[in-house]
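Asks: this is a predicted model, with the sequence first.
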Amino acid sequence: MQRRKFIQNTALFGSLAMVAPTNIMASTLSREFPVVRVPKEKRHFESKFIEDAIKEFKKNVKDEELSWLFNNCFPNTLDTTVTFSKKNGKPHTYVITGDIDAMWLRDSSAQVWPYMAFVDKDKDLKDLIAGVINTQTQYILKDPYANAFYNDPNKKGEWTTDHTDMLPGVHERKYEIDSLCYPIRLAYNYWKTTGDTAPFDADWQKSIRAILKVFKDQQEKDGTNPYHFQRTTPFGTDTRDLKGYGYPVKPVGLICSAFRPSDDSTVFSFLVPSNFFAVVSLNQAAEMIDALVGDAALSKELRALSAEVKQALQDHAIVNHPKYGNIYAFEVDGYGNHLLMDDANVPSLLSLPYLDAIDKDDWVYKNTREFVLSLDNPFFYKGKAAEGIGGPHVGVDMIWPMAITMQGLTSNSPAEIKKCIAMLKATHAGTGFMHETFHKDNPKNFTRSWFAWANTLFGEFLWKTYKESPELLS
């Protein structure tokens, strides 16, 4: 089913009183926490080490509601979205987003990312993530411009009004820089954590070359673009202007992204957070190619493009704001035009330290963070229930729990981390799970009751806090 069809505005059970952000620490739910996790016999995959982590968290965190949320959210990807198999003797893992039977390159990487901390202990979990890498490799080789795929390679996509070059097995063909960066991030960290090189075969090497070609083509240095996309739709953010090619850019070294990680179209095609992500991913790919393949020419190309994009970001992505000083724009076009905002999905400007793209103490990032977490960001909302970043994808006044989680994950402030946890705890609308969005004044008005990325990311945030600052969970 299509993402936009999954709008659910009622909670599954329970009710939630409205509480101002200044008093968000008070729990507003009853002290009864019903069993909402999938029964053991119906779970898609179970890891003893993940279950042990849940038990450890419950034993040592005295806040019953947080323990309940961690139990529900952290294993949600494993419980409900993964399908593991062997194909030609190699692990294969298909990962749906939750309520949509399709595998996004971005979402699938992010959904299993928090389990990387356990793969050196759990062989089955290691095989599961290796299977994600193998599956992503085949998808990239099928079409590096597509963002989401079906498990059935012959299935015809359900988008019948898309004007682009669709292939069987492709669910959606929205080209996004981050969809090609996330598989590199997952592969690199899998290799660094496990030392296993099995997924990085000739096909994987071809996928890296395909990614490099897309990124170079999308610099539009010769004034042409092999990719176009239009959709017959009432949603302007689901299509591209100018016959599907988007507004012109001046070739300055940055990489175009037709769509954002929200799957919304860009206004100016040089999407700054995604270009930062590409800088990191290209260097990671180069390191792997050097160590595993020994192809010096390819690794040199990867590093050269990374360096070029990095310099272009310094030259074209920084804007002087009258209130905040130098900040990073969200999108630019190389002509001097820019868009100042931030979006809830990752990569975002807020998330750059989480993606190892920038240091938390970088002064331009700190200025940018102050801007994006203020009402000067047109997609930052402050209401009776919470405050946080939203975006165009669902609409105004809808806060994304993912953005609140990311605010906490990128914060150095104990008070801010505690506040983010409290807001997330107070806005799940009695369901025991995170959602795509909720209304700033009414968490019972939410979208997507089953969104595994948001759940697992919240679990990652709680586990990180438990390991590093357990006192913040009391």
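Replies: Sure, I can see it. Residues are numbered from 1 along each chain as shown.
Asks: from here on, just use CA atoms for contacts and neighbour counts.
Replies: Will do.
Asks: what about the helices in the stretch 101-250 of the chain?
Replies: 105-112, 123-142, 177-194, 202-217, 241-244 (DSSP state H, counting those that start in this stretch).
Asks: dump these into CSV; add distance to Arg4 and mean neighbour count as well.
Replies: Listed next are the helices of the stretch 101-250 of the chain as CSV, based on distance: least, Cα to Cα, whole Å; neighbours: other Cα atoms under 10 Å:
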stretch, distance to Arg4, mean neighbour count
helix 105-112, 16, 25
helix 123-142, 23, 22
helix 177-194, 19, 22
helix 202-217, 28, 18
helix 241-244, 20, 14
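Asks: A further structure is provided below for comparison with the first:
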Amino acid sequence: MHRRDLLKRAGLLAAGSLLGGAWPRRTPAGASGLPRISQRPPPGKRLFTSTAVERQLARTTARMSDPELAWLFGNCYPNTLDTTVHMGTLDGRPDSFIVTGDIDAMWLRDSAAQVWPYLPLVREDPALRRLYRGLIHRQARCIAIDPYANAFLADPRSRAALSWALHDDTEMRPGVAERKWEIDSLCWPIRLAHGYWRASGDTEPFDDDWRAAMHRVLATFRVQQRKEGHGPYRFQRLSENAAENPPLGGYGNPARPVGLIHSMFRPSDDACLYPLSIPSNFFAVTSLQQLATMSEAIHDDRRFAADCRALADEVAQALQRHAPMHGDAHGDVWAYEVDGFGNQLFMDDANAPSLSSLAYLGTCDRRDARYRRTRALAWSDRNPYFFAGRAAQGIGGPHQGLRMIWPMSITMRALTSDSDAEIAQCLRWLKATHAGTGFMHEAFDQDDPMKYTRSWFAWANSLFGELIITLAAQRPHLLTA
């Protein structure tokens, strides 16, 4: 069975049933017609509990005047901890293996994004610090196994790849669940490491193994600039879905070596049309700058820091030359993908890094004029994956096809907005499209939210929780109106 078919089937299941019926998919409505029962697993069935997160949950919920929004937040914010975190030890050190939800594997991207909203609480909770230490250790080990892989197995020695990846024509290694080369797979662990270091001041996870993994990141980025041939990575999959299969023998469409880093797949796990992903290259610039800062401050490794900054500068200069494209009468925008020959694609995808998420990821100022024009154009019919229906407006992507809006795109729109009216509209759309489940899904039909995929998708839940925490701190009037 292909991954797309498996996920569509998973969308018909509830997170509770996937965990052995720990909690119901839907709850009886109260007198007001709103659900009242928490959709969290019972305390004894939760995989991880943080006292700091529970306090934050209680504080924030108490300030919210909309009972349905508070109910959604109460279900979504702790969902990653409740259902996806598996703690242990590996090689004598803390180990955190974090699954995506209904897929029993750890994506480097998702695992970092899933726990991002809890970072402000690490100083007040030793259990959270252990979780982050374990995840940073685990991600470093994954990169050491294969810097080109996007998803990994709990057992680093296992060869039991995900069912849809078993026959992929690529160099599969023990511990790898799927091997799709995506630039952001190496950026998210740096973002998490830098965020944890800044939030905690803790340097324990950044040992020799982590440093070796970061050297592999830099080396992989340089190889994938493809100045001297394709490099070692190729990937082909026997599939009727073109988005699963990069062309030309698995090396992707041709691109001129202009200094940008090549990527075979997007953050959605769909194959790139043009191998030079603009959002992913922006993310790489920021990640390399963060890595340079950490290397100097923690290890006094000025040579490696200089190498990171040199590549960041090279990629940044290439972005300025090749990424701008004509948008509309208001001015230039950023392209989504280019090939260095002058061909450019404008679209946006719901997964981050996307053009819409650049300000969220810290790659540009949210007030930057070109970013604002790009974001506006992405939320218009200039983007072939922008959908507007009876239920909501939002961005999707090839991964789940036309008409399918990803709640993450709506959440990201709110997180990057300075408009109370725009944020309030996003909250209304999110409230209206969870199909009574109390959770964010992967995607839903633009006209019928009851048609959705992936009822247990922890990244979408975490991002929604982050939005509410952000609003409580910066725009509390939107939660008390």
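Replies: Cool, got the structure. Predicted, not measured: the structure shown is a model, and the values here were computed from it.
Asks: how alike are these chains, TM-score-wise?
Replies: The TM-score (TM-score structural alignment, normalised by the length of the first structure) is 0.95; 463 aligned residues with a Cα RMSD of 1.7 Å.
Asks: that older thread, out of the helices of the stretch 101-250 of the first structure, nearest to Asp376 of the first structure?
Replies: With Cα to Cα, the closest approach to Asp376 of the first structure among the helices of the stretch 101-250 of the first structure belongs to helix 177-194: 25.8 Å.
Asks: where exactly do the helices run in the stretch 251-400 of the first structure?
Replies: 272-288, 296-316, 363-372.
Asks: the first one aligns to what range in the second structure?
Replies: Going back to what we said before, that points to helix 272-288 of the first structure. Mapped onto the second structure using TM-score structural alignment, helix 272-288 of the first structure covers residues 278-294.
Asks: so which residues make contact with the matching stretch?
Replies: For stretch 278-294 of the second structure, contacts defined as Cα atoms under 8 Å, 6 or more residues apart in numbering pick out 183-184, 187, 190-191, 194, 260-261, 304-306, 308-309, 311-313, 315-316, 319, 323, 334-338, 353-355, 358, 361-363.
Asks: now that stretch on the first structure. Mean distance?
Replies: With mean Cα distance after the TM-score superposition for the first structure, stretch 278-294 of the second structure departs from the first structure by a mean of 0.5 Å once superposed.
Asks: what comes up buried for that stretch?
Replies: 278-294 (16 or more other Cα atoms under 10 Å).
Asks: what residue of the first structure takes the place of Met404 of the second structure?
Replies: By TM-score structural alignment, Met404 of the second structure lines up with Met398.
Asks: from His435 of the first structure, how far out is its match?
Replies: For Met398 of the first structure, the distance to His435 of the first structure equals 11 Å [Cα to Cα, to the nearest Å].
Asks: what range in the first structure does stretch 309-325 of the second structure sit on?
Replies: The aligned range for stretch 309-325 of the second structure is 303-319, by TM-score structural alignment.
Asks: same question but for stretch 349-364 of the second structure, I mixed them up
Replies: Alignment of stretch 349-364 of the second structure against the first structure: residues 343-358, by TM-score structural alignment.
Asks: residues in contact with the matching stretch?
Replies: For stretch 343-358 of the first structure, the external contacting residues (Cα under 8 Å, 6+ apart) are 178, 261-262, 272-274, 276-277, 279-280, 328, 330, 342, 359-360, 365, 368-369, 372, 379, 389-392, 400, 402-403, 406-407, 409-410.
Asks: ends of that stretch, how far apart?
Replies: One end of stretch 343-358 of the first structure to the other measures 18 Å (Cα to Cα).
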